[in-house]
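Q: structure for the following, please:
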Amino acid sequence: MPIKFIDQLDLSKKKVFIRVDFNVPIQKGQITNDARIKAALPTIEYAISKGAKVILASHLGRPKGKEVKEFSLEPIAQRLLFLLKKEVIFSENCEANGNRKMIQDMKEGDVMLLENLRFHPGEEANSPHFATQLSKLCDVYIDDAFGCVHRAHASVEALPRLMKEKGAGFLLKKEMEALSTLLKNPNRPFTVILGGAKVSDKINLITHLLEKVNTMLIGGAMAYTLLKAQGKKVGTSLVEDDKLELAKYILEGVQKRKVELLLPVDHIISKEFSEDAVTQVTEGSEIPDNWMGLDIGPKTVQLFLETIQKSQTILWNGPVGAFEMAPFCEGTRRVAEAMAQNKGFTVVGGGDSVSAITQFKLQFKFSHVSTGGGASLEFLEGKILPGISALEV
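A: Okay, the predicted model is just below:
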C-alpha cells in the first residue's frame, strides 16, 4: 500500500501533529548533541511555511509512564526557539484536555512542543484511548521519527491508524528511500561491513542480505565468534560461545550463496582493555592464549580497504574494533576514512558506527547516515515496521 509524503498533503490552516525523534542526550539541563533536532527541521519548517499550526511530539529517555523532571522536553523547546528563530510554545503536558484550548488559540505558522509522550503510561502501552485523545488535537498526522518506527507505541502506531490525513516527513522519506536502494537496486559491487559485539544481534540482517551482497567484511567481536566456529584460537577475546552453531550456519550460508566473506587475517591484541594497554599485532588470524583481540590488524585493514575502494555500494553497521579507546581505534578510523572517500552510494547505520564517524569528524562525508539504530536494522532485515505500515492509505 502506498504512503503519502508531507509535500503531497494540504497543510494550510490545518492542525498538523508531527511525531519527531527528539530523544537527545541532555546533561544537567544542557543538550550535548542536537543532531536529531536539526534532522527534523526541514519537515517542521515546511509545515510552518504552509501556514499549519504545528504540534510537535516526542519521547525522551525512559520515564516509565511517570513525570520525571530530568526527562522534560523543556530544554528542547529552548533549543528549537534558537534553531527556528521563532517562539515555540511549550506545553507542560501531552494530554488532549490540557492542550485543546492552547492549540485553538495558535495562529497559522505557530509551533507547539508537547511534553514528553512517555510521561503518559498509554504511550508505550500503545493505548487506543491515549491515541484517540491525541487524535483530537490534530487534522493531519506526520511521522518524521524514523528512530521510533519499529516501536508499536501510541503516537507511532495507534494514532496514525485513526487519521485519514497522514504521511511521512522528509527525514522518514529520506531514510526509507536510502535503505530501500540497498535492498532493491544497489549498484555493484555491493559490500556490507559488519562489526559490533554480537553475531546474534546481526543474524537476521546477515541472512536477509546474503542474497543481495557481493562481499561481506566482518570485524569487531562478531569476528571472534566466527573465527572460533572455524576452529581457530581466539584467546580470551569476547566470544558468544552459545552461538557457535549459529556462526557455523552463517559460514555455510555465505559459502552457499557464493558471497565473498572477509574475516580478520590479523589482529591488534592486548591482555587488558584500557587507554594505556600494551598491544601487539598477531602474525596471522589466530590469537594466543591469555590475549584478546580488540581491533583488526594492519593486513586486515589493507584487505578491507581494497574491497571498499572497488565497491559501488557500501553499507556499514557496527565498528570493527573498540574505537572508543585510542589503542584500538585505528581499524574503525581507516574503514571510515576509506568509505568517506568512496564515490559510490555509502550508508552508515547503527548508533556505534554513527558515534565513530562523528568522533572522526566524517559524518557529512557519506551518502546517508541513518538516524535510527534499531529501526534501520529492522528495516534492512525486511521486517514490517509498525510506524511505517500505520501510514499506509
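Q: switch to C-alpha atoms for all contacts and neighbour counts from now on
A: OK.
Q: which strand or helix spans residue 269?
A: strand 267-270 (DSSP states H and E).
Q: ok, residues contacting the very next helix or strand once past that strand?
A: Sequence-wise, the next helix or strand downstream of strand 267-270 (DSSP H and E) is strand 279-281. Contacts with strand 279-281, where a contact means Cα atoms under 8 Å, 6 or more residues apart in numbering, come from 266-271, 297, 327.
Q: all helices of the stretch 151-300 of the chain, in order?
A: 159-162, 170-184, 199-209, 220-229, 244-256, 298-309 (DSSP state H, counting those that start in this stretch).
Q: ranking those by burial, who's on top?
A: Greatest average neighbour count among these goes to helix 220-229 (a mean of 26), per mean count of other Cα atoms under 10 Å.
Q: one more to put side by side:
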Amino acid sequence: MNFLRMSELSLTNKVVLIREDLNVPIKEGKVASDARLQASLPTIKMALEKGAAVIVCSHLGRPTEGSSEAIYSLAPVADYLSDKLSAPVTLNNDYLAQGVAIKAGEVVLLENVRFNEGEKKNNAALAQKYADLCDVFVMDAFGTAHRAQASTEGVTQAMHQAGKTACAGPLLAAELDALSLALETPAQPMLAIVGGSKVSTKLEVLHSLAELCSQIIVGGGIANTFLAAQGHSVGASLYEADLVDTAREIMGKTEILLPEYVVVANKNDIDFADFTGSLQKAVATIKSVDNIGDNDMILDIAPDSAIKLAAAITNAKTILWNGPVGVFEVDAFGQGTQIVAEAVKNSQGFSIAGGGDTLAAIDKYQVADGVSYMSTGGGAFLEFVEGKVLPAVAALQINE
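A: Model (predicted):
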C-alpha cells in the first residue's frame, strides 16, 4: 500500500494537524479508559521531536452537530495529554473563526470536531477550514478511516487541492501494514477465527475470508447457524434459520471448523433481561452437538473440542481473529475462548486481532504479548477485512 508517512517527513517549524481517535469514555470529568490516548501519544511525540507545532483534533461521542455540549468536550483529554506530555496542552474552542496561534514545540487540542456543522456530511467548506490551519495534515485515526468526514477524508482532499502535504501517521500506517500483511500477502496456510452472535453481521467478512483462508473457526451464535447447516439441532440457541443456505455456501468455499462438543445452559435458567448476570448462576453442561435438547442454549465450545481447534491454530502461518467463541464474560462459558486465545498467543504464525470483544478477551486472558498486532479499528477493521475501500485511506493514496 503506497502512501506518504509522517515518519519520512521533515517537520521543522511546520504547523502539523493530526487527526487522532481520542474518543474515550469520560466519567466525572476524567478519562475512564486511556487505551486510545496511549496509542496516540507516540505520534504526537514524534511530531514534537521533528520540530513541529502540533495541533491535534478528534471527535468524542455523538453530540448534536452545531451545538457545544459540555459532556462531549475534549477538556478532560487536554488535561490527560498535558500530564503525559509534561507540557501544557491548551483546548481551542474558537479555531474555525480565529485560527490557531501556535509555535514549534507547542501542542494545541481542538475542541470536538463533531461540534462543527457539516463534519459528518464531509462539508467541503469545513474541510477547507481545517486545511487552512496547517502546513501538513496527518491522518492517524484508523478507527474513523471508514467514514468520509470533513476531519478525515475531506481535509485530506483539501490539502491535495492546495498543494499541501497529507500523510499517514505512525498508528494508521502500522494498522495498514499489519492488515495488508494479513490480507494481501498472507503466509499460508491462513486461518481465521470469527465469533459473534449473528452470521448476518459478519456475512461479508466470512465471504471475503473464505476466499483467503484454508480454514475458518466459527464461534458464538455464528457457529450455531453453521451447525444447523450441517443438520444438527441447536435447541434454543441463537441462530439464523434464513442464513443456513448461506452457511452451506460458505462451507463449500473453505473448511469451516466446528466443535464436536459444546457447553450449554437450560434456557429456563436464563433471564434475558440480565443475560450475563443470570448465566453466573446457570448450570454449564457439556454435550455432544448430536445431543442438544430443545431447551439447551449453546454458549461455548467445550474444552476438548477447543483443544482440537487450537491444533489448527498452531499449524497456521497467518491468523486473523475477530470475535470470541463463547460468552467469555462468564467463566463457566469462557474456557473455549481462553483456549483459543492461548493458542493464538503460542502460535509461531503472524496474528492480527480486532474488534472490541476480541480485545477484551485478549486483556482478560493476558495474551497480548503473543498477538502480533491488535487493531484498534472496530468498524474500520471489519470493512478492511471485507475488502471495502476506506475513504480516508483512499484519499491519502491520491496522486501517489
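Q: care to give me the TM-score?
A: TM-score for the superposed chains, counting by TM-score structural alignment, normalised by the length of the first structure: 0.94, backed by 383 aligned residues with a Cα RMSD of 1.5 Å.
Q: rewinding a little: please tabulate the helices of the stretch 151-300 of the first structure in TSV, including the columns distance to residue 139 of the first structure.
A: Shown next, in TSV, are the helices of the stretch 151-300 of the first structure (distance: least, Cα to Cα, whole Å):
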stretch	distance to residue 139 of the first structure
helix 159-162	11
helix 170-184	19
helix 199-209	37
helix 220-229	47
helix 244-256	48
helix 298-309	47
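Q: right, and those helices - which one's nearest residue 355 of the first structure?
A: Counting by Cα to Cα, residue 355 of the first structure lies closest to helix 220-229 out of these; the figure is 15.1 Å.
Q: next, the residues that contact the closest one from outside, please.
A: 194-199, 233-234, 237-241, 243-245, 247-248, 251, 263-264, 293-296, 318-322.
Q: contacting residues around residue 363 of the first structure?
A: 354, 357, 369.
Q: cool, residue 335 of the first structure as well?
A: Going by Cα under 8 Å, 6+ apart, residue 335 of the first structure touches 301, 304-305.
Q: tell me the residue in the first structure aligned with residue 364 of the second structure.
A: By TM-score structural alignment, residue 364 of the second structure lines up with residue 359 in the first structure.
Q: repeat for residue 319 of the second structure
A: Using TM-score structural alignment, residue 319 of the second structure pairs with residue 314 in the first structure.
Q: now the helix or strand hosting that match against helix 298-309, angle please.
A: Element membership of residue 314 of the first structure [criterion: DSSP H and E] is strand 313-317. Orientation check (axes from the mean of the first three to the mean of the last three Cα atoms, to 10 degrees): strand 313-317 of the first structure against helix 298-309 gives 130 degrees.
Q: angle of strand 313-317 of the first structure against helix 199-209?
A: Using the same axes, to 10 degrees: strand 313-317 of the first structure against helix 199-209 is 160 degrees.
Q: how close does residue 304 of the second structure sit to residue 256 of the second structure?
A: Residue 304 of the second structure sits 18 Å away from residue 256 of the second structure, taking Cα to Cα, to the nearest Å as the criterion.
Q: ok, the closest residue in space to residue 240 of the first structure that isn't next to it in sequence to residue 383 of the first structure distance?
A: Nearest residue to residue 240 of the first structure in three dimensions, chain neighbours excluded: residue 225, at 5.9 Å (Cα to Cα, 6 or more residues apart in numbering). For residue 225 of the first structure, the distance to residue 383 of the first structure (Cα to Cα) stands at 25 Å.
Q: please apply the same query to residue 236 of the first structure.
A: Taking Cα to Cα as the measure, residue 236 of the first structure and residue 383 of the first structure are separated by 35 Å.
Q: repeat for residue 246 of the first structure
A: 20 Å.
Q: please apply the same query to residue 335 of the first structure.
A: Note on residue 335 of the first structure: its distance to residue 383 of the first structure, by Cα to Cα, is 28 Å.
Q: and residue 67 of the first structure, by the same measure?
A: Noted for residue 67 of the first structure: a distance of 33 Å to residue 383 of the first structure, by Cα to Cα.
Q: so between these two, which is more surrounded?
A: More crowded of residue 67 of the first structure and residue 383, by other Cα atoms under 10 Å: residue 67, with 16 against 13.
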